[in-house]
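Colleague: Below: sequence and its predicted model.
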Amino acid sequence: MPAIDNRLTRMSALRREGRHAEALPLLQQLFADAGQAMKPARSTHFIIMLEWKFLADAYAPARAALQAERDGQIRLLLAGEHAFVRHDSGRPQAGDMSRFSLIVEMNDTLGDARSTADLFAQLDSSAPELARQYAWQALPAIVEAGNFALADRYRRAPLEHLETVNALAASQPLFPAPGMAPRLATELMNLVKDVRIAAAVLRGQGQATEADALYAALLAGLADDAMRALALRELDAPGSITADIVKRQMEQEQLS
């Protein structure tokens, strides 16, 4: 993807200047190029999608464009194109970014959990092997729909990644420097999501005591107070970690 850093910088500057109509086509081109790249950098993808969130919040045509792109990605997924990456061989490879993940991310930005739930229901019926692969990402939408039996079938052990998060905390900051993906914060957010989903399923099945015990086990098991405080906020208000990332990004922009 040629000169993506320069184009990202230009697009971000246009957005900050309020020149949204100029920023949107550049953002769309960056996104399209990412889908055609060989192994696009995840940090670049994160920045592109974060910029689209900023732009969609401020500019209605950007939101409409994101909805249209989301619908196109759903069509590609259902047509059998499961990876958001190009290979000369045309065959998926280990480590590819999944198209389903991208769709969920878009729906999160759009606040459209129903789209995720509906898409997962199609996969559950027509491609159960894919449903098993993608379930952890769809579970919040399934729980929101109140289908606790389906969620219970697909949810994973909620604390299985606790040790991984604690190990990562020894070498990664919660909020890294600008231009770097917030890996630890993202992994912590995923861990909290697993716990929150499991607790919601337990509560939905009348097991409130077990749900409370699961929350307590998560908070007791985290390695430091900073992660514990962030996890507690995320449990109480899902999206808090993402909001912190966005806030810090905006503060860094103002200082630059």
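Modeller: That came through fine.

Colleague: CA atoms for contacts and neighbours, from now on please.
Modeller: OK.

Colleague: Identify the residues contacting Leu222.
Modeller: 162, 166, 228 (CA atoms under 8 Å, 6 or more residues apart in numbering).

Colleague: same question, Leu150
Modeller: Leu150 touches Ile142, counting by CA under 8 Å, 6+ apart.

Colleague: Mind telling me what element it is part of?
Modeller: Using DSSP states H and E, Leu150 sits in helix 148-154.

Colleague: Met189 against Asp244, yeah?
Modeller: No. In this structure, Met189 is not within contact of Asp244 by CA atoms under 8 Å, at 11.4 Å.

Colleague: Looking at the two, which has the bigger crowd around it?
Modeller: Using other CA atoms under 10 Å as the criterion, Met189 and Asp244 rank with Met189 on top: 23 against 14.

Colleague: Am I right that that one is in a strand?
Modeller: No. Met189 is assigned helix when assessed by DSSP: H, G, I helix; E, B strand; the rest coil, not a strand.

Colleague: on that earlier part again, kindly indicate which of the contacts of Leu222 lies nearest Leu8.
Modeller: For the contacts of Leu222, the residue nearest Leu8 by CA to CA is Asn166; the value is 32.8 Å.

Colleague: so what does the helix or strand that the closest one is a member of touch, helix or strand wise?
Modeller: Asn166 is part of helix 162-169 when elements are defined by DSSP H and E. If you count contacts as 3 or more CA pairs under 8 Å, 6 or more residues apart in numbering; DSSP states H and E, helix 162-169 packs onto helix 183-204.

Colleague: Use this one as the comparison:
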Amino acid sequence: MKTPVRLLLAALALITLPAAHAKDDEADKALGDARAFTDSGEYAKALERHEWYHKNALRINRAQYGVRLSFALSDWKDLADKYPPALASLKAIRDADVKELEAGTGKPETFHNVVSINEKLGEEAASVALFKSLDAKQPALAKKCFSRADKTLLNQGEVELFTKYGGGFVSYLEGEIANHEHVVAMMKSTAVPMSARSIKNSDERLVATTLELVALATKQGDATTVTKLKTLAFKSVPDPRIKP
């Protein structure tokens, strides 16, 4: 089973970040400069560096994929909280990607950009609306984008749309458990700083996903599924919150 991009993000961000900084390529320098300019109050310069990094990072080094949609966007949002033009710029990039998707020229990676930005902005409902549009007009693309939308659909209670692409709750969780164990094994096999933290974060994501699924199954009055979900997840992560 393929590991969804969203689960690889955390692991890849931690694995590639130290290597990328050691390489000291242009992308790393731009992101570092953006942080330094933000700290020194030179917000216009910081914004220029963020814009440059977002546009060029993957061209320079594909290993920047995870950092670009996680740490870098978090830094950009921090800047946007202090400097309104940074917020306008981030939204403009997001809106351009949305138009590209709606025009039928976007890719799953484009959708991932939008979802990641919306998450930082607290605008997950907009991601759901976009996915619904793809579902109605471009179902083939929606299918390819589902692995970037599933968590948002769950969080927003879009059960019908979620199950259309993700299948039943139990089969979906089985896939999540397999992906979680893959990430954990990968992190344990590498001598990467913060690998223990990454594993803990993966544990927490699996518990959170299980609890979301349990809540939805409970709402549907499906006690059998609730028990199956807890039993499966507890075997992988023996957390008292999901004990059967």
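Modeller: Right, received. Where do you want to start? The model shown is predicted, which means the values in this text are computed figures rather than measured ones.

Colleague: Residues touching the helix holding Asn166 of the first structure, excluding its own?
Modeller: Contacts for helix 162-169 of the first structure (CA under 8 Å, 6+ apart): 184, 187-188, 191, 218, 221-223.

Colleague: If we use 7 Å, what do you get?
Modeller: Contact partners of helix 162-169 of the first structure, identified using CA atoms under 7 Å, 6 or more residues apart in numbering, comprise 184, 187-188, 191, 222-223.

Colleague: Equivalent analysis for stretch 124-138 of the first structure, please.
Modeller: So stretch 124-138 of the first structure is contacted by 116-117, 120, 123, 154-155 (CA under 7 Å, 6+ apart).

Colleague: Show me what counts as buried in it.
Modeller: 124, 131, 134-138 (16 or more other CA atoms under 10 Å).

Colleague: With stretch 166-180 of the first structure instead?
Modeller: Within stretch 166-180 of the first structure, the residues that count as buried by 16+ other CA under 10 Å are 166, 168-169, 174-175.

Colleague: possible to save those residues as JSON lines with distance to Gly18 of the first structure?
Modeller: Converted to JSON lines, those look like this (distance: CA to CA, whole Å):
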{"residue": "Asn166", "distance to Gly18 of the first structure": "41"}
{"residue": "Leu168", "distance to Gly18 of the first structure": "38"}
{"residue": "Ala169", "distance to Gly18 of the first structure": "37"}
{"residue": "Leu174", "distance to Gly18 of the first structure": "30"}
{"residue": "Phe175", "distance to Gly18 of the first structure": "27"}
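
Colleague: Just give me the closest of the contacts of Leu222 of the first structure to Gly204 of the first structure.
Modeller: Leu162 (23.9 Å).

Colleague: what residue of the second structure takes the place of the closest one?
Modeller: Aligned by TM-score structural alignment, Leu162 of the first structure pairs with Ile177 of the second structure.

Colleague: Superpose on the second structure and give me the mean offset of the helix holding Asn166 of the first structure.
Modeller: When the second structure is superposed, helix 162-169 of the first structure averages 3.2 Å from its matched positions, counting by mean CA distance after the TM-score superposition for the first structure.

Colleague: Could you look up the SS state of Pro176 of the first structure?
Modeller: Applying three-state DSSP: Pro176 of the first structure is coil.

Colleague: Just to check, it is in contact with Pro182?
Modeller: Yes. Using CA atoms under 7 Å, Pro176 of the first structure is in contact with Pro182, at 5.9 Å.

Colleague: so how far is Ala216 of the first structure from the aligned partner of Ser89 of the second structure in the first structure?
Modeller: Matched to the first structure by TM-score structural alignment, Ser89 of the second structure sits across from Ala65. Separation of Ala65 of the first structure from Ala216 of the first structure (CA to CA, to the nearest Å): 42 Å.

Colleague: more neighbours, those two?
Modeller: Between Ala65 of the first structure and Ala216, counting by other CA under 10 Å, Ala65 is the more crowded of the two (16 against 12).

Colleague: pretty sure that one is in a helix, no?
Modeller: Yes. Checked against three-state DSSP, Ala65 of the first structure lies within a helix.

Colleague: Leu134 of the second structure corresponds to which position in the first structure?
Modeller: Structural alignment (TM-score structural alignment) places Leu134 of the second structure against Leu123 in the first structure.

Colleague: now that match, nearest residue through space, not along the chain?
Modeller: Excluding the flanking residues, the one nearest Leu123 of the first structure by CA to CA, 6 or more residues apart in numbering is Ala131, at 5.4 Å.

Colleague: State the distance from the one you found to Arg233 of the first structure.
Modeller: Ala131 of the first structure is 30 Å from Arg233 of the first structure, by CA to CA.

Colleague: residue contacts, the aligned residue in the second structure for Ile103 of the first structure?
Modeller: By TM-score structural alignment, Ile103 of the first structure lines up with Val114 in the second structure. Counting by CA under 7 Å, 6+ apart, Val114 of the second structure makes contact with 94, 97-98.

Colleague: Can you tell me the element whatever residue of the first structure lines up with Glu100 of the second structure falls in?
Modeller: Using TM-score structural alignment as the criterion, Glu100 of the second structure maps onto Leu76 of the first structure. In this assignment (DSSP H and E), Leu76 of the first structure forms part of helix 60-78.

Colleague: Which neighbouring elements make contact with that helix?
Modeller: Where contact means 3 or more CA pairs under 7 Å, 6 or more residues apart in numbering; DSSP states H and E, helix 60-78 of the first structure is packed against helix 42-58, helix 99-110.

Colleague: Could you give me the buried positions within it?
Modeller: For helix 60-78 of the first structure, a neighbour-count test (16+ other CA under 10 Å) marks 62-63, 65-67, 69-70, 73-74, 76-77 as buried.
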